[in-house]
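Novice: Sharing a model prediction with you, sequence too.
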Amino acid sequence: MVTTITEGVKITVETQYQPEYSNPANEHFMFAYRISIENVGNYAVQLMRRHWHIFDSNSTHREVEGEGVVGVQPIIEPGQSHEYISGCNLKTDMGSMKGEYQMVRLMDNSVFDVAIPEFYLVASYKLN
């Protein structure tokens, strides 16, 4: 699990290899990740966009951008959190992800980026 705080928004990430959805013979490795976005600041915020950097261990890099997370643009009040689960497929059994959320502070409509800390995606059999 990794955690970081940017401008009053705490991001915590947990990952899990998904062997039942993976096919190593065809270079398909599926990972799930759970992200908790906690507002530890004093003002309500809304998550508007996401931007991911995804790295395979074979030096492949790709970027994914889009609105919200899993179809929503949650408003998170002070002391509240939003949690979601998503997934990522890699061509190798190890890799990593990192990125940013674009947020809006609702009291003044100021836009700011929140860092998503780098986290590692590793097939469970590599950890033995």
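Specialist: Here it is on my side, so go on. Residues are numbered from 1 along each chain as shown.

Novice: C-alpha from now on. contacts and neighbour counts both.
Specialist: Noted.

Novice: ok, Ala123 - contacts?
Specialist: Residues in contact with Ala123, defined by Cα atoms under 8 Å, 6 or more residues apart in numbering, are Tyr17, Pro19, Phe29, Asp93, Met94.

Novice: Hmm, Ala32 and the second one touching each other?
Specialist: No: taking Cα atoms under 8 Å as the contact criterion, Pro19 and Ala32 are not neighbours in contact, 10.5 Å apart.

Novice: related to what we said a few turns ago, looking at the contacts of Ala123, which is nearest His51?
Specialist: For these, the residue nearest His51 by Cα to Cα is Met94; the value is 20.3 Å.

Novice: one more structure, for comparison:
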Amino acid sequence: MSYSTPHDIRVEVETMYVDAQSDPEDNRYVFAYTITIRNVGALPARLLRRHWLITDANGKIQEVYGEGVVGEQPYLRPGEGFRYTSATMIETPVGSMQGRYQLIADDGQSFYAEIPPFSLALPHTLH
């Protein structure tokens, strides 16, 4: 048996190094990330805000706050998903990102979908 809670958002992440926009000689490493957000809960919810912590291998942290994602505040009914691609730049060939989305459900309750740390790395850098 499976049960869904009223507020249950799943987040999947795929990353890719963007060689054409990067310049290693200038410590510029660009990574694209594609996020799939899926509402597996029992209530519809709207994504209101995002908060990212982006860390490079030197420990430098960029903190990013913003409304919605890619200019949108997607409304997700149970079973629906939203997919988008964005990018970030760090000064080292390896780093990580983590964050969370703030959502509000149709019952008026505000809640967070946590995004565990994921790697940003040049191909063949990490095993």
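Specialist: That came through, no problem. Note that the structure is a prediction, hence the values are computed from the model and not measured.

Novice: Any idea what the TM-score is?
Specialist: Here the TM-score for the pair of chains, by TM-score structural alignment, normalised by the length of the second structure, is 0.92; 121 aligned residues with a Cα RMSD of 1.1 Å.

Novice: on that earlier part again, of the contacts of Ala123 of the first structure, which ones are shared with the second structure?
Specialist: With both residues aligned by TM-score structural alignment, their matches' Cα atoms under 8 Å, the contacts of the contacts of Ala123 of the first structure that the second structure also has are Tyr17, Asp93, Met94.

Novice: got TSV for the residues you listed, with secondary structure, distance to Ser81 of the first structure and neighbour count too?
Specialist: Shown next, in TSV, are these (DSSP: H, G, I helix; E, B strand; the rest coil; distance: Cα to Cα, whole Å; neighbours: other Cα atoms under 10 Å):
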residue	secondary structure	distance to Ser81 of the first structure	neighbour count
Tyr17	strand	25	22
Asp93	coil	31	23
Met94	strand	29	19
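
Novice: Can you find the partner of Tyr112 of the second structure in the first structure?
Specialist: Counting by TM-score structural alignment, Tyr112 of the second structure corresponds to Asp113 in the first structure.

Novice: Could you report the neighbour count for the corresponding residue of the first structure for Thr36 of the second structure?
Specialist: In the first structure, the residue equivalent to Thr36 of the second structure is Ser36, according to TM-score structural alignment. Neighbours of Ser36 of the first structure under the rule other Cα atoms under 10 Å: 16.

Novice: check which helix or strand covers Ser36 of the first structure.
Specialist: In this assignment (DSSP states H and E), Ser36 of the first structure forms part of strand 29-39.
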